[in-house]
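Asker: Just the structure for this:
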Amino acid sequence: MFIRNERSIKEFMQLYPVVAWLIIIQLAVWFLTNFLQTPIGTLIENWGTGVNFYISQGEYWRLVTAIFLHAGLMHVLFNSFALVLFGPALEQMLGKLKFLVTYLGTGLIGNLATFLLGPALYSHVGASGAIYGLFGIYVFMVAFRKQLIDQSSSQIITVIAVIGLLMTFIRPGINVYAHVFGFIGGFAIAPMILANVRPYNPWVRRQHVDDGSIGFDPNRWQKKQRNKQLLKKGLWIFLGILVVLGLFSRIF
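Answerer: Sure, this is the predicted structure:
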């Protein structure tokens, strides 16, 4: 479920448009607010950052806009990387609209918990609450809907979810409320959103050819074997990135 075998960025965007546009939007916002530091970027940052005090004054849109803002390059790249890995399978399984509502909904749950439980002047940005919401849905699959997730993916999501939650409390500067309650929100709504869904199928290709017919990859079985090996390597690389980020955050 978590190995990307699309042949191009164009194909990825065609198959998973919601995931693709979420990434494009948050990268574009980061480019304006952090890289170029333009007046419009400053306006977006001031208007969209999740600040508990301003939310308490009625600026409730900040509970959603904060999802698309990020503090720095590693922050936005890490969340975009996580969305590329874990978003496509759920977008295919849930459908575009339900996936978008789920993603924003779990992010909103995390930010709402931050507002209700965090300090009055607490300020936060990032899509981590929504990402952890996806983790919560996958963990529900592992626990209660095993027919929707293969064994290898179950092991991967279990390890990553455990490490991610542990690092939530180890690394400084983390919005613990968003991580924990985003995860809980995803787990809680999973029974409803996973009703009547089918397992993710990476071999269903909507490849458009000249005659308008649907293509099918004849080498799918060979690719599947190669992908199993890549899956193991990808897991260790991902875990290595988590460990390195954790170490650097403690050093600096």
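Asker: use CA for all of it now, contacts and neighbours both
Answerer: OK.
Asker: Skipping adjacent residues, who's closest to P191 in space?
Answerer: Nearest non-adjacent residue to P191, counting by C-alpha to C-alpha, 6 or more residues apart in numbering: F140, 8.0 Å away.
Asker: At which residues are the helices of the stretch 51-200 of the chain located?
Answerer: Secondary structure of the stretch 51-200 of the chain (DSSP state H, counting those that start in this stretch): helices at 52-56, 62-65, 73-94, 96-117, 128-144, 151-170, 176-193.
Asker: Ok, which of those helices comes nearest G240?
Answerer: Checking the helices of the stretch 51-200 of the chain against G240 by C-alpha to C-alpha gives helix 151-170 as the closest, at 11.1 Å.
Asker: now that closest one, how far from the centre of its chain.
Answerer: Helix 151-170 sits 14 Å away from the centroid of its parent chain (C-alpha atoms, centre = their mean, to the nearest Å).
Asker: List the buried residues of it.
Answerer: Buried positions in helix 151-170, judged by neighbour count with 16 or more other C-alpha atoms under 10 Å: 153-154, 156-158, 160-161, 164, 167-168.
Asker: got the angle between that helix and helix 73-94?
Answerer: Between helix 151-170 and helix 73-94, the angle comes out at 140 degrees (axes from the mean of the first three to the mean of the last three C-alpha atoms, to 10 degrees).
Asker: residues in contact with helix 151-170?
Answerer: Residues from elsewhere that reach helix 151-170 (C-alpha atoms under 8 Å, 6 or more residues apart in numbering): 1-2, 135, 138-139, 142, 174-176, 179-180, 235, 239, 246.
Asker: With neighbour count as new columns, can those residues be given to me in CSV?
Answerer: Output for these, formatted as CSV (neighbours: other C-alpha atoms under 10 Å):
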residue, neighbour count
M1, 19
F2, 20
F135, 25
Y138, 27
V139, 22
V142, 20
I174, 14
N175, 22
V176, 21
H179, 29
V180, 22
L235, 18
L239, 16
G246, 16
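Asker: another one to check against the first:
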Amino acid sequence: MDQVPGSPQEPQDARGDDGLPGCYRHPDRPTGIRCTRCDRPICPECMVSASVGFQCPDCVRGGSGTGHAPRASVPRTIAGGTIAANPRLITMILMGINIAVFIAMTLDDGRLLGDLVMLGRTPPGYLPEGVAEGQWYRLVTAMFLHQQFAHIAFNMLSLWWLGPPLEAALGRLRFIALYLLAGLGGSALSYLLAAPSQPSLGASGAIFGLLGATAVLLRRLNYDMKPVLILLGLNLAFTFLWPHIAWQAHVGGLIVGAAVAFGMVHAPRDRRTLVQAATCAVALLAIAAVVWVRTLQLVG
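Answerer: Next comes the predicted model:
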């Protein structure tokens, strides 16, 4: 953990390329947000949501500063989650699952792929069967499958880059919900629009969901949107121009990830948990509705 300056009034001279001051706990992270009590610059990982603005962890734990704001017993992230000592834990677990499944697929000569890949429906008499035949679990398992080394390498690098900042800003439980719902959104749209017998696999839907969530978070914090918008544009261009890419999964994950993140970071503080849970529930119901409609089309 980075060293915390001893005095609330200690000046912070670190400046980023855009002229913003660096977080007092993480000087290499430029930020435009300051603690409402001590006025020190704080990054998303250090922000603790308050009734007005955000506070730094020191002020929350020590009750420092003026005014009569109540001391919070547990520091909270911008989305209301608990601030974790290791903001990369869930990201590392997800990476570990993906890598373990990839190794298992490599060792079993493709049999695991046939059992877990996302398939809509296959012609009668063919194996494996698909989602339309009742194997709904494929919508989830496909999120953790990769065939080529370049495929999993690119997705895991993207997850390592996008995951920790979102995990720190949202909290672990909300980050897990975001990741899984975005991945399911990608599987659902692929199931709806792709050919029934076209297999779809990979963490790309969830990764695009994290990219959309990053854009929403930066907008919420009034950060410069140009870098993430450029990155998003390049990834979408690559999605539609490169052959053999399931663009449906990318777009579905992006839409669901951005929508869920919006509900999480814009939820009113007095009803935050309720609004966030309702946002996730609505997203899950929408995904289930898409799957149900497509299943009726395929078996009707």
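Asker: Taking the buried residues of helix 151-170 of structure 1 together, which two end up most distant?
Answerer: Checking the buried residues of helix 151-170 of structure 1 with C-alpha to C-alpha, the most distant pair is S153 and T168, at 21.9 Å.
Asker: just to revisit the earlier point, alignment lookup: the residue nearest to P191 of structure 1 to structure 2.
Answerer: For F140 of structure 1, the aligned position in structure 2 is occupied by V216, per TM-score structural alignment.
Asker: who's in contact with its match?
Answerer: V216 of structure 2 is in contact with 258, 261-262, counting by C-alpha under 8 Å, 6+ apart.
Asker: swap in S190 of structure 2?
Answerer: S190 of structure 2 makes contact with 200, 246-249, 252 under the criterion C-alpha under 8 Å, 6+ apart.
Asker: From these, pick the one nearest N222 of structure 2.
Answerer: G252 (25.6 Å).
Asker: picking up where we left off before, out of the contacts of V216 of structure 2, give me the one that has the most neighbours.
Answerer: Within the contacts of V216 of structure 2, neighbour counts (other C-alpha atoms under 10 Å) peak at A261, which reaches 30 neighbours.
Asker: Am I right that it is in contact with A215?
Answerer: No - the pair A261 of structure 2 / A215 is not scored as a contact, 9.2 Å apart, by C-alpha atoms under 8 Å.
Asker: what does K226 of structure 2 align to in structure 1?
Answerer: Here K226 of structure 2 is matched to Q155 in structure 1, going by TM-score structural alignment.
Asker: right, I mislabeled it, should have said E133 of structure 2
Answerer: Using TM-score structural alignment, E133 of structure 2 pairs with Q57 in structure 1.
Asker: tell me, how many neighbours does that match end up with?
Answerer: Q57 of structure 1 sits with 8 neighbouring residues when counted by other C-alpha under 10 Å.
Asker: Surely N52 of structure 1 is in contact with L117?
Answerer: No - between N52 of structure 1 and L117 there is no contact under C-alpha under 8 Å: 9.8 Å.
Asker: Which residue of those two possesses the greater neighbour count?
Answerer: For N52 of structure 1 versus L117, neighbours defined as other C-alpha under 10 Å are more numerous around N52 (25 against 12).
Asker: ok, now how distant is the residue in structure 2 that the more buried one lines up against from N86 of structure 2?
Answerer: When structure 2 is aligned by TM-score structural alignment, N52 of structure 1 is paired with G120. G120 of structure 2 sits 39 Å away from N86 of structure 2, going by C-alpha to C-alpha, to the nearest Å.
Asker: same question, M118 of structure 2
Answerer: M118 of structure 2 is 33 Å from N86 of structure 2, by C-alpha to C-alpha.
Asker: ok, now which ones touch N111 of structure 1?
Answerer: Contacts here follow C-alpha under 8 Å, 6+ apart; on that basis N111 of structure 1 touches 50, 63-64, 129, 177-178.
Asker: right, and the helices of the stretch 51-200 of structure 1 - which one's nearest W221 of structure 1?
Answerer: helix 151-170 (16.6 Å).
Asker: and the angle from that closest one to helix 128-144?
Answerer: 140 degrees.
Asker: what's the angle between helix 151-170 of structure 1 and helix 176-193?
Answerer: Using the same axes, to 10 degrees: helix 151-170 of structure 1 against helix 176-193 is 150 degrees.
Asker: Before I go, just wanted to say thanks for your time.
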